[in-house]
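> Okay, predicted coordinates and the sequence, questions at the end:
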Amino acid sequence: MAEPHRIVILGTGLAGASAAGELRAKGFSGEVVLIGKDRYRPYELPPLSKGILLGDADEPDWVHDEDFYGKQNIDLRLSTVVTELRLGDRVVIDEAGTRYPYDRLLLATGSRPRTLSLPGAELDGVRTLRTLDDSKALLAALSGGGRVVIIGAGWIGCEVASAARKHGADVTIVERLPLPLHQVLGDTIAAVFRDLHTEHGVQWRFGADVAELTGSDGRVTGVRLGDGSTLPADVVVVAVGAVPRVELAHAAGLELSDSVPGGGVDTDATLRTSAPDVYAAGDIAAQYHPKYDRRVRVEHWANAKDQGTHVAGNLLGGSDPYTAIPYFFSDQYDLGMEVRGLANPFRDELVVRGSLETREFIAFWLRERRVRAAMNVNMWDDGDALQALVDNQTEVEPQVLQTGELGSLVGS
């Protein structure tokens, strides 16, 4: 496959910006056009729910320095909304009618927060968290303390709760499931996070449905639950997951996935879509993953960064499969953790090394005695060993993981 002359990248998030930078690092001298609707140059998302929301950082982690794009001759188009992909014509069109022809196209359009289709959802004071402006606005709202109701106890909901408590807010989390993070961690480990937040003053409403957001003079005042009770609120944070931005891909006729939660754009192992010379990376990519022998779509920071970097080589004519194992981290109060791999907590065997009570432990999820995923909580010395165990899906007896030397298991 010949090297292209012009590569267009849709999406100025981490995946798109990483791909653009890597194209130049690999010596590509053709045109690179990086288009996105955000008004800020590319930045990473984790600080939005961590350092910035806690008030510990004034800026996000920028993907590149401000002068990088000019120095690297990358045509960065901010505040630009693309409205159409014409795959047959190999052109992208924005809302002003500007046309961007391409030889190769990368879709890295990311995700948007799910919203509530309920009465009161449009009231002032109802917030989501996805962009830098979202984070700044939510920080301002939390800094005054007050009463905060968070709908959803996933990673974002829990991290927002941690920040809100630091700012002195009264926090209640409403969650339909019986525990926070239940679907990704299972009963035992999810209970650790429930207890962590409870000890820091968070109130829970598990098994609850939201019926309505109440308000006065256009501003939210409460959350009415399905049982008829109302939680008073000055701020409501909707944290019920994200949806991949696949509208452009769908309208263009690209194959979409119905085999991963939330859908996505189908790609092969190399991140190539169903259309010639069109690739997808980051949150929207429902990639056939060789190590799992199925489609996988991952919304975490490392996946966006690593897929963006990886796909650059394939945009230039390579055909290397993306095989990296998913990685994720979170910080809540004094608990820091990392997860490697993909677990099914309701099917896999859980093995715990260390102490759940002191929140210094490693959790392993095994299937057929092979390590499928590992989470280290407030323990930082074994990261390389954990990565290798998960990468290799090492076969091991549970008791060895509990008491043995982890480094000695690598490569076994």
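Received the coordinates, thanks.
> can we go C-alpha only for contacts and neighbour counts from here?
Fine.
> Quick one: end-to-end length of stretch 61-71, please.
19 Å (CA to CA, to the nearest Å).
> tell me which residues in that stretch are buried?
Residues of stretch 61-71 classed as buried by neighbour count (16 or more other CA atoms under 10 Å): Asp61, Trp62, Val63, His64, Tyr69.
> from the residues you listed, which ones fall inside helices?
Among the buried residues of stretch 61-71, DSSP state H puts Tyr69 in helices.
> Can you tell me which of the buried residues of stretch 61-71 comes closest to Val220?
The nearest member of the buried residues of stretch 61-71 to Val220, counting by CA to CA, is Asp61 at 32.0 Å.
> From Gly30, how far out is that closest one?
Per CA to CA, Asp61 is found 28 Å from Gly30.
> for Asp348, same thing?
48 Å.
> Please apply the same query to Arg41.
Arg41 is 21 Å from Gly30, by CA to CA.
> before we move on, the earlier item: need the buried residues of stretch 61-71 in CSV (columns: distance to Lys291).
Shown next, in CSV, are these (distance: CA to CA, whole Å):
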residue, distance to Lys291
Asp61, 31
Trp62, 31
Val63, 28
His64, 31
Tyr69, 35
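> putting a second one here so we can go through both:
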Amino acid sequence: MSAPTAGRVLVVGGGTAASTFVSLLRQAGHQGEIVVVGAERHLPYHRPPLSKKFGDPLVGPDTWLREAGFYDEQGITMCLAETVTELDPKAFTVTTDLGRVLSYDTVVLATGARPRQLAVPGAHLRGVLSLRTLDDAELLREAVLAGSGMVVVGGGYVGLEVASVARSRGLPVSVLERENRLLARVASPTFGDVLESRHRERGTRILTGTEVIAIEGDQGRVRRVYLDDDSCVAADLVVVGVGAVPCDELASAAGIECGSAGGIVVDAGARTSAPGVLAIGDVTVRPRHGGPPMRLESIPSAMEQARQAVAMLTGAEPTTCEVPWFWSDQLDLKIKIAGIVEQPYETSLRGAPGGASIALLHHRDGIPVAVETANANADFMAARRMLASATPVDPRRWADRDVSLRELALA
């Protein structure tokens, strides 16, 4: 049972993690001041539609995580279009770009991640976009509505979601991937091949094992993308999706422990190495179910960490780490993944690669470690339960469509 708490809680960042945290903190009975400082001009909004539905109008009643009046009603002060530039853990203060110095009893860093930039000549040209914010998505939507032919640099989930929307609008799309296959860092080869085949069937041009070396334009606007094999691809629009970099500069400059590859290191209560400083969301290197700590860029992870931070602050019973899971909408596929696909593993296939639905269970010595599914929600839910309980599974029964996975999960 949580207890009412007091003191000023200052949240840096205005995304899903921040909005979920402040909402739950008030709900848990926190009686002190809550202040959110967010660099964007918008109230916290749903981010998945940015890449999945940017072809439709993005601003409407369903855009916002909470109605505009919610924060006022809950006594939560929203400081928008303001950036925290310095954190002083010893003085328990932050400084913003407006010159304000704000004190806190607890500060929560929910600064997220920013798109990795393409470090090639011409990356600054008009029509070269990244996709992370609502404003980014609005620019992309305008370009798509103008009928611009698109090149997507990066064959990850975000890049493929963008390509899906563009193809649904009938636009020519080329996806350029440096690795030898799509989704090389986040999906199994089998699942990556399934998705690649579907995208090719829908008319997306896919080039793997190729690297962008320059972007060229006319009158300041992109027109061509040059590759390392001396070829070039025509483009009116280039969307760069080559990963994200954690926004951990505040923590790093303040001497707070960060991972060797970036990200603020936290424990299961979202605590950092500095007293009074918590961190949640995409910026963190966090404990996870079934493996060593890592950065998890997902809405479920951000919301889980918000719950963990609230439980820690209010003295409620700590929550255990859930099996990490992710989702993606591409073409006619509803994709859901649970666990982390990491070698070594064996794979059992349920369904056919070209069929309407497919589920791949990855396991070690019969113990499930990850599942990848497309249009197979029941299989996903059953496999997720297996992952959570480390239920041994007979690979042959998993692959048998006549066997109920619900029964396997409860076995």
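Yep, it's here. In this text, all values refer to a predicted model and were calculated from it rather than measured experimentally.
> still on that earlier bit, so for Arg41 and Gly30 of the first structure, which residue has more residues nearby?
Taking other CA atoms under 10 Å, Arg41 of the first structure and Gly30 do not tie; Arg41 has more neighbours (19 against 15).
> Could you pull up the residues touching the counterpart of that one in the second structure?
Counting by TM-score structural alignment, Arg41 of the first structure corresponds to Leu43 in the second structure. Each residue near Leu43 of the second structure by CA atoms under 8 Å, 6 or more residues apart in numbering is listed here: Gly14, Trp64, Ala68, Leu80.
> Look up the closest residue to the counterpart of the first one in the first structure, ignoring the ones flanking it.
Gly14 of the second structure is assigned Thr12 in the first structure as its aligned equivalent, the criterion being TM-score structural alignment. Sequence neighbours aside, Gly36 is the residue nearest to Thr12 of the first structure in space, at 4.8 Å (criterion: CA to CA, 6 or more residues apart in numbering).
> Assign a three-state SS to the closest residue to Gly51 of the first structure other than its chain neighbours, would you?
Among residues not flanking Gly51 of the first structure along the chain, Ala57 sits closest, at 5.1 Å (CA to CA, 6+ apart). Following DSSP: H, G, I helix; E, B strand; the rest coil, the label given to Ala57 of the first structure is coil.
> ok, of the buried residues of stretch 61-71 of the first structure, which one's closest to Ala163 of the first structure?
Asp61 (18.2 Å).
> and that closest one, what is it in contact with?
Per CA under 8 Å, 6+ apart, neighbours of Asp61 of the first structure: Tyr43, Glu44, Leu45, Pro47.
> Quick check: the gap between it and Arg219 of the first structure.
32 Å.
> ok, back up a step: looking at the buried residues of stretch 61-71 of the first structure, which one is closest to Pro244 of the first structure?
Using CA to CA, the buried residues of stretch 61-71 of the first structure come closest to Pro244 of the first structure at Val63, 21.0 Å.
> Was I right to think that closest one contacts Thr12?
No. Counting by CA atoms under 8 Å, Val63 of the first structure sits too far from Thr12 to count as a contact (9.8 Å).
> Give me the common contacts of those two.
Pro42.
> What residue in the first structure is paired with Glu322 of the second structure?
In the first structure, Glu322 of the second structure lands on Ala324 (TM-score structural alignment).
> Just the helices from the stretch 1-150 of the first structure, written as ranges.
14-25, 46-49, 51-54, 68-71, 132-142 (DSSP state H, counting those that start in this stretch).
> deepest of these, which one?
helix 14-25 (a mean of 25; mean count of other CA atoms under 10 Å).
> How many residues are close by the residue lying closest to Ile52 of the first structure once chain neighbours are set aside?
Leaving aside its chain neighbours, Ile52 of the first structure sits nearest to Asp58 (6.0 Å; criterion: CA to CA, 6+ apart). Here the number of neighbours of Asp58 of the first structure (other CA under 10 Å) works out to 12.
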